[in-house]
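*Asks:* Would you be able to build a 3D model of this:
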Amino acid sequence: MNSDTAKVLFKEGAMFVLLNMPEGSEFGIDYNSWTTGPKFRGVKMIPPGIHYIYYSSSGKPGLSNNCSVRSGFFWNFRQREMVVRKWDPQLEDISLDAATLEDKERLECNLQELDQYLGHYPYENYKKWISLTTHMSEDLLSRLQPECGTITSVSQFESPSSNSESRRLEAEEVKKAADSSPKPEKIGKLPKLTVVPGTAIRFTKIPKQRYPEGASPQEVTIHSIDSTYILESLLKSEYTNNSNGILGEIQFAFICFLVGQVFEAFDQWKKLVHVLCSSEKALSSYTDLYMNFIAMLHFQVHEIPEDFFVDIVSSSNFLTTTLQEFFSNLEAGNGDAKLRDRGLKFRDHLTKKFKWDFTTEPDDFAPVIVDL
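*Replies:* So this is what the prediction gives:
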């Protein structure tokens, strides 16, 4: 970071203050994470805009491999904003209660003393972060983030509430089964678990019906191949005022998976990418959307770690087969010339970088790897 940028961020940047974070915990913002030391109090000089804060506690003292699951949340920082949070040792999480006004005023009055306990935002990675969040907005965050405000890498489950009578009846049932069963390992039942209300990411639900009501058999067949009906249904129901909002959700899911370690987010990312890639007719109607889609995929593909990319994305051949369909639709003459040119240049770039061949279709209609 040059001196001019540092001066601007020192004056205009935001700060995230986290009090009482246990030493040895993980704390991160965007693509950067650290192990906290005894003096850690947060991060300063944060460029205004959307960022992802994440953390995992050091757990109970004396235990090996005791870091908890990763938790986090998106926050749209304003210029010179100070966000203050406290660590709750009982929850082993950031307290749901915001810091008091008195706490915040006390910190603001002692900024010079606080400054030495705050880490600098790693500005060298900021352009990379911006490239992955171009279509995300505060409204999108409000709609997608869990009602509880925290995204966790592992779903939170709960068992149905019970009382003394239900427990007594269940015990009697287990005893009867034990008396009559020659195989003790079959005794007992696993509790029925449900996701804790308010903790799930509120991803957009993909319509299961791929064709409009009253469609003829021929139309059903067409819609089964071309996902344009599903895409337009999503745009009309969720992104009426901004078709690029669907790209924002794809970016949201990508970050939740890559940084937040939420596997369900990867599944949503795959579903939405596939809808866009398999919407042949839409290429002629949503040129700007698809131009931005190609640019978005370009940055995402390059930010997936190589070993992770091979193991998770390529192993099931999802991305290559999906993009094969997309490029084939472009080559068939769908979309304007500028879109087609950009799409096919992207294809050539992927072929050169990852040695994928999208031009030769094997018998199973999947792209093959070019022999070196």
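
*Asks:* C-alpha from now on. contacts and neighbour counts both.
*Replies:* Will do.

*Asks:* quick check, Lys189 in a strand?
*Replies:* No - under DSSP: H, G, I helix; E, B strand; the rest coil, Lys189 falls outside any strand and is assigned coil.

*Asks:* Tell me, how many residues neighbour it?
*Replies:* 8 (other CA atoms under 10 Å).

*Asks:* Would you quantify the distance from it to Glu170?
*Replies:* Using CA to CA, to the nearest Å, one gets 9 Å for the distance from Lys189 to Glu170.

*Asks:* For the stretch 51-200 of the chain, which segments count as helices?
*Replies:* Taking DSSP state H, counting those that start in this stretch as the test, the helices found in the stretch 51-200 of the chain are 101-109, 111-115, 126-131, 138-144, 164-180.

*Asks:* Which positions in the third one come out as buried?
*Replies:* When burial is assessed from 16 or more other CA atoms under 10 Å, helix 126-131 yields the following buried residues: Trp129.

*Asks:* Tell me which residues are up against that helix.
*Replies:* Contact with helix 126-131 is made by Asp30, Tyr31, Met296, Phe299, as judged by CA atoms under 8 Å, 6 or more residues apart in numbering.

*Asks:* what's the neighbour count on the last one?
*Replies:* Right, the one you point to is Phe299. Neighbourhood size, Phe299 [other CA under 10 Å]: 14.

*Asks:* for the one 10 residues further on, same thing?
*Replies:* Neighbourhood size, Phe309 [other CA under 10 Å]: 14.

*Asks:* One more, please, to line up against the first structure:
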Amino acid sequence: MDKDTAKVLMREGALFVLLDMPEGSEFGIDYNSWTTGPKFRGVKMIPPGIHFVYYSAQSSNHTSGMRTGFFHNFKQKEMLVKKWDKYNEDIFPGQVSTEEQERLESNIAELDQYLGPYPYDSYKKWVSLTNHITEDLIQHLQPQCGTIYSVAQFESPCSNSKSRQAALTDKSPTQASKDGLPDLTAIAGTEMQFSKIPKKRYPEGATPQEITKHSMDSSYMLETMLQSVYTDNIHSILGEIQFSFVCFLIGQVYDAFDQWKKLVHLLCSCESALNTHNDLFMDFITVLHFQVHEIPEDFFVDIVSANNFLTSTLQEFFSNLENGNGDSKLRQRGIKFREHLTKKFNWDFTSEPDEFAPVVVDT
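*Replies:* Got it, this is the predicted structure:
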């Protein structure tokens, strides 16, 4: 970071103060994480805008717990203060008292030595991964509790010795499953609120020919989402793709990867929509360009490349462009993106995907 940028961030940047975080815990913001030391109190010089803060406490056997985090839209010169709850090994919900907030604000000079500077060198990368995410979109997609957990949160019904005995004799099916173990239900308000992707691929009253067309072209499904979910800004679907990607890559939420995969496939399997939403698909290519470069290599091998998901999905997208869909500028960007992927990752977009390969029938 150059001196001029540092001066601006010292003057205009936000601060995140975390009190009582145990030493040896994991703490991170955006694309950077650290192991906390004895003097850690938070981060300073945070560029205003949307950021993802995450953490996990170290257990008694020196292993990290589940990763937990939250998005926050930091304002200019804002000081966000949180306190660690040792009993629950999590951050206390809500804000600190007004008195404590004012005390910390009046002692910024003394507090400064305990705050680490935001790693500005990776800020450009963070912006490229989140530029379509808005505060309203975060409120729409994140759990109602405002906290994102890498592991689903469950609870079991209240029980006592009498109810457990009844459950074992199958007299109380609501209290336990058939094997005698308690039935676990997701804790209300902790689930991600991803947008529902339409299951119906064609409109009511479609002819057989139209059903066949819509079965091969996902444009109807995309239009349904744009008109029902993203009515204010159709580019918000790109924001959800970015939100899902960050929650998976950094928040370690596997359900987010599943949503990312579904949305990417939806857009890649559109044909006629390429002609009506050129700008959306131009930005979609840019979003994918930055995401593909940030997926760790082992993710490609273990998850992303399973069943050749990404290569086969992108191959369908490039094929739709080659068939004359979209304007010349969009097709040109698509070709350049394909050439870049082929050169950098040695991906083959020329061979026919297995699902389209001819079927040999024995006679």
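
*Asks:* sorry, back to before: is it possible to mark the buried ones in the contacts of helix 126-131 of the first structure?
*Replies:* Using 16+ other CA under 10 Å as the burial test, the contacts of helix 126-131 of the first structure include Asp30, Tyr31, Met296 as buried.

*Asks:* Tell me the counterpart of Glu361 of the first structure in the second structure.
*Replies:* When the second structure is aligned by TM-score structural alignment, Glu361 of the first structure is paired with Glu352.

*Asks:* Kindly report the same for Phe346 of the first structure.
*Replies:* With TM-score structural alignment as the criterion, Phe346 of the first structure matches Phe337.

*Asks:* ok, now how distant is its match from Asn320 of the second structure?
*Replies:* 14 Å.

*Asks:* With neighbour numbers in mind, choose between these two.
*Replies:* Each of Phe337 of the second structure and Asn320 has its neighbours counted (other CA under 10 Å); Asn320 has more, 20 against 17.

*Asks:* And the more buried one, what's its match in the first structure?
*Replies:* Mapped onto the first structure by TM-score structural alignment, Asn320 of the second structure lines up with Asn329.

*Asks:* Would you agree its match falls within a helix?
*Replies:* Yes - assessed by three-state DSSP, Asn329 of the first structure belongs to a helix.

*Asks:* Who are the contact partners of the residue lying closest to it once chain neighbours are set aside?
*Replies:* Take Asn329 of the first structure and drop its neighbours on the chain: the residue closest to it by CA to CA, 6 or more residues apart in numbering is Glu280, 5.8 Å away. Neighbouring residues of Glu280 of the first structure by CA under 8 Å, 6+ apart: Asp226, Ser227, Thr228, Phe326, Asn329, Asn334.

*Asks:* counterpart of Glu280 of the first structure in the second structure?
*Replies:* So Glu280 of the first structure corresponds to Glu271, using TM-score structural alignment.

*Asks:* Can you classify its match by secondary structure?
*Replies:* coil.

*Asks:* In the first structure, which residue range corresponds to the helix or strand harbouring Lys213 of the second structure?
*Replies:* Using DSSP states H and E, Lys213 of the second structure falls within helix 208-216. The alignment of helix 208-216 of the second structure onto the first structure (TM-score structural alignment) spans residues 217-225.

*Asks:* Buried ones in the matching stretch, by neighbour count?
*Replies:* Quick answer for stretch 217-225 of the first structure (16+ other CA under 10 Å): Val220, His223.

*Asks:* again with stretch 2-19 of the second structure
*Replies:* For stretch 2-19 of the second structure, the neighbour count (16+ other CA under 10 Å) marks Leu9, Met10, Glu12, Gly13, Ala14, Leu15, Phe16, Val17, Leu18 as buried.

*Asks:* By neighbours, which of the contacts of Glu280 of the first structure wins?
*Replies:* Thr228 leads the contacts of Glu280 of the first structure on contacts (other CA under 10 Å) with 24 neighbours.

*Asks:* Pull up the gap between it and Phe318 of the first structure, please.
*Replies:* Thr228 of the first structure is 19 Å from Phe318 of the first structure, by CA to CA.

*Asks:* just to revisit the earlier point, you'd agree the match of Phe346 of the first structure is up against His289?
*Replies:* Yes - between Phe337 of the second structure and His289 there is a contact at 7.4 Å, judged by CA atoms under 8 Å.

*Asks:* Can you show me the strands along the first structure?
*Replies:* Along the first structure, the stretches classed as strands by DSSP state E are 14-19, 26-29, 32-35, 42-46, 49-56, 71-77, 82-88, 93-94, 118-120, 151-152, 157-158, 194-195, 356-357, 368-369.
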